[in-house]
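[1] What follows is a predicted structure for the sequence shown.
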Amino acid sequence: MDLQQMRYVVAVAETNSFTRAAERCLVVQSALSHQIARLERELGARLFERTSRRVRLTPAGMAFLPAARQCLDAAERAAAEVAAAVGEVRGRLAVGLIPTVAAADIPGALLGYRRKYPHVRISLRVGASEDLVEQVKQGSLDVAFLGLPPTMRPEGVAAHELARDRLVAVVAPDHPLADEPAVSLRRLSSETFVDFPAGTAGRIQSDLAFSAAGLSRDVAFEVTTADYVTRLVGPGLGVAMLPSAFAPQLTGVVTIEVTDAPTRVEYIIWSRFGHTPAAAAFLKALDIT
């Protein structure tokens, strides 16, 4: 077997289609199908179940896929290491971030990085902090920016603290609290809330603060992005709490200081087992060693 065959298997598995996989790999479908058939004969097992409507992995295919990805990643890393040895950074840089990251200018950092290292393929993924930690551990992300309550730390990864921030209340412009200079958690507890899903790091920091104050609240709207938080708060469907450093990016809402506000810590994380030359160059660009 060879790396090209593994690339074809991964492409079919990710697209669920021989046609789309061939388009992604820039080959004709017959050539891709032929190479996968050769691989299946060599392995002595079918990797895909093919019908007129769908393509899906067989149990053998599901067993083969993780190893194929590891081989491709290892080959990519080997090429990147050789390039780094002769003074050239290439390969991939996969970055993850939470929607409310505010401690770093990520678009600006990525733009400067791309100009300096044009041979590195950059990708970006937005998600929840706990998911980003797992993806860094698994190697699908090289670095990630996340926010956690001060009672939590990223586990199983290398981490560098970027900033600490307090949350502010976010209300509609015509809300009775909109003209107040500050508000307490007790006053907010009587409001209907828009927040992130229960159990996520973005939600836990607020839940812990209300619980520590002996208060309960009604979270009627659970969303996954800060943008949608403001889309619900703006018309007056509820109130929310978001990091103060992120607040200047909000439009159509009013932010208010919270006297006993919860806090969060922003981190950048990477694999504790080392990083690629591309990831090392990115961390260096951020003055993180």
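    Here it is on my side, so go on. As the structure is a prediction and not an experimental result, all values here were calculated from the model.
[2] From here on, just use CA atoms for contacts and neighbour counts.
    Noted.
[3] any idea how far R166 is from T251?
    19 Å (Cα to Cα, to the nearest Å).
[4] In terms of neighbours, single out the busier of these two.
    Between R166 and T251, counted using other Cα atoms under 10 Å, R166 has the larger neighbour count: 18 against 11.
[5] can I assume the more buried one sits in a strand?
    Yes. The assignment for R166 is a strand, going by DSSP: H, G, I helix; E, B strand; the rest coil.
[6] so it touches A261, yeah?
    Yes. Using Cα atoms under 8 Å as the test, R166 is close enough to A261 to be in contact (6.1 Å).
[7] now the helices: where do they sit in the stretch 151-289 of the chain?
    Counting by DSSP state H, counting those that start in this stretch, the stretch 151-289 of the chain has helices at residues 185-188, 201-212, 226-233, 277-285.
[8] right, and the ones you listed - which one's nearest V89?
    helix 277-285 (6.0 Å; Cα to Cα).
[9] The closest one: which residues count as buried?
    Judged by neighbour count using 16 or more other Cα atoms under 10 Å, the buried positions of helix 277-285 are 277-283.
[10] Determine the set of other helices and strands touching that helix.
    On a contact count with 3 or more Cα pairs under 8 Å, 6 or more residues apart in numbering; DSSP states H and E, helix 277-285 meets helix 59-85, strand 91-97, helix 106-116.
[11] Would you check how far apart the closest residue to S206 other than its chain neighbours and L93 are?
    Closest residue to S206 apart from its sequence neighbours, by Cα to Cα, 6 or more residues apart in numbering: P262 at 6.1 Å. For P262, the distance to L93 (Cα to Cα) stands at 33 Å.
[12] next one: P173
    Following Cα to Cα, the distance that separates P173 from L93 is 41 Å.
[13] And A169, by the same measure?
    A169 is 35 Å from L93, by Cα to Cα.
[14] Could you do A144 as well?
    Relative to L93, A144 is positioned 11 Å away (Cα to Cα).
[15] structure B:
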Amino acid sequence: MINEEITLKKLQVFLAFMRLHNLTKVAEELGQSTVSVHRALHTLEEGLHCPLFRREGRSLAALPAAFVFAKHAQRAVEETEEGIRKAREMAGVGSAKMKIGSLYSLTLGCIPQLIMGVKLRRPELQIDLVLGSNQELLLSLKEGRLDAIVVGLQAPLDDPQLLAVPLFQDEVRLAAPLGSPYAGREHVDLRELRSEKFITLAGGFVTSASFDHAFEQAGYVPETIMRVGDIFSLMNLVGSGMGYSLLPGRVAGFSGRIDLIPLDARYSSQQAITLLLLRSRERDPNLLALAAECRMYGTRKH
């Protein structure tokens, strides 16, 4: 059992002394009197039943036991502070920082607008942006490494842990190099491309799932010569004439070297761009601001 004389406040005083090695400087830093600092250190020793310091005139010198204890005390204080932060977030008390996850393909228009909108609502908020695949981002959200994610969904997500805020629907199209035989068409029948070579994204991305879904509708498996890990590389490869792909319409502004041609309605594949966050965090003021911006963005899109 931990002695009642051992408190987090005393640990903070102790750690400050181990860093500054001077009672007066510790008192100034913590806004306490020198007497209070000395009393905290003395009663901490009593609670530990172990000497931590020896007197050298009016000063204290740390004993080896103090250095050993400091390592563990530091971890205890840091873990407690982290626990307080997470508990406050879970209870809906916002922090000064928010981590948002997103797809690479949303960084041209959607994500910058959302971030600017949230910053107008909460100027003091620091926002970190993490980019990745649907699979990576969803895992990070559930593990608490991200506060919210904006991703594309092929179908409604049936997960009671998550709250979904829809933004807009995006249509998947044929991505072809400029001047291809399919240029200028109002729509293209995927069955005409049986002899063509294709490039697509690696598994875990919503666009990879859209690719597979569209060709299932077309009734064949295309010749896929390469799978890449990001959408920018994919567009560059298509633009250089290495093959065709299927890409969402939102990437049109990323490259002037490719055509995005609508698919025949029989092979239609839609992506629902959606904000996801944990239901347990829906009262967090930062996430409320983000959700509000997402709803406004969705209204403008419609």
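    It's in. Since the structure is predicted, the reported quantities are computational estimates derived from the model, not experimental observations.
[16] Please state their TM-score.
    Laid over one another, the chains give 0.68 as their TM-score (TM-score structural alignment, normalised by the length of the first structure), with 233 aligned residues with a Cα RMSD of 3.6 Å.
[17] just to revisit the earlier point, what's the match for the residue nearest to S206 of the first structure in the second structure?
    Taking TM-score structural alignment, the alignment pairs P262 of the first structure with S269 from the second structure.
[18] Am I right that that match is in contact with H213?
    Yes. Contact criterion Cα under 8 Å: S269 of the second structure and H213 qualify, at 7.0 Å.
[19] of the two, who's got more company?
    Using other Cα under 10 Å as the criterion, S269 of the second structure and H213 rank with S269 on top: 23 against 17.
[20] Could you check which of P173 and L93 of the first structure has the larger neighbour count?
    Neighbours were counted for P173 of the first structure and for L93 using other Cα under 10 Å; L93 has more, 23 against 17.
[21] Let me see the contact set for the equivalent of the more buried one over in the second structure.
    With TM-score structural alignment as the criterion, the equivalent of L93 of the first structure in the second structure is M98. The contact partners of M98 of the second structure, by Cα atoms under 8 Å, 6 or more residues apart in numbering, come to 125-128, 146-147, 286.
[22] ok, now K197 of the second structure?
    K197 of the second structure neighbours (Cα under 8 Å, 6+ apart): 222-225, 242-244.
[23] And the furthest pair within those?
    By the measure Cα to Cα, P222 and M242 form the most distant pair in these, at 14.5 Å.
[24] which stretches of the stretch 101-250 of the second structure form strands?
    All strands of the stretch 101-250 of the second structure, identified by DSSP state E, counting those that start in this stretch, fall at 126-131, 148-153, 162-177, 197-201, 223-228, 245-248.
[25] Redo those strands as CSV? Include distance to G117 of the second structure.
    Formatted as CSV, the strands of the stretch 101-250 of the second structure follow (distance: least, Cα to Cα, whole Å):
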stretch, distance to G117 of the second structure
strand 126-131, 12
strand 148-153, 15
strand 162-177, 14
strand 197-201, 31
strand 223-228, 32
strand 245-248, 24
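[26] picking up where we left off before, if you compare the helices and strands packed on helix 277-285 of the first structure, which one is most tucked away?
    strand 91-97 (a mean of 22; mean count of other Cα atoms under 10 Å).
[27] before we move on, the earlier item: could you check how far the match of L93 of the first structure is from L287 of the second structure?
    Counting by Cα to Cα, the separation of M98 of the second structure from L287 of the second structure is 8 Å.
[28] go on, R121 of the second structure?
    Distance from R121 of the second structure to L287 of the second structure, by Cα to Cα: 11 Å.
[29] how many neighbours does G202 of the first structure have?
    Neighbourhood size, G202 of the first structure [other Cα under 10 Å]: 27.
[30] hang on, isn't E222 of the first structure packed against P197?
    Yes. E222 of the first structure is within contact range of P197, at 5.1 Å (criterion: Cα under 8 Å).
[31] Between those two, which contacts overlap?
    In contact with both E222 of the first structure and P197: no residue, using Cα under 8 Å, 6+ apart.
[32] D142 of the first structure -> the second structure?
    Match for D142 of the first structure (TM-score structural alignment): D147.
[33] where's the nearest residue to that match once chain neighbours are set aside relative to D284 of the second structure, distance?
    Closest residue in space to D147 of the second structure, ignoring its immediate chain neighbours: K99 at 5.3 Å, by Cα to Cα, 6+ apart. As defined by Cα to Cα, K99 of the second structure lies at a distance of 13 Å from D284 of the second structure.
[34] Also V150 of the second structure?
    Distance from V150 of the second structure to D284 of the second structure, counting by Cα to Cα: 17 Å.
[35] Which one of the two is surrounded by more residues?
    Using other Cα under 10 Å as the criterion, V150 of the second structure and D284 rank with V150 on top: 26 against 19.
[36] count of neighbours near the nearest residue to that one once chain neighbours are set aside?
    Taking Cα to Cα, 6+ apart, and ignoring the residues beside it in sequence, V150 of the second structure has L275 as its nearest neighbour in space, at 4.4 Å. L275 of the second structure has 23 neighbours, counted by other Cα under 10 Å.
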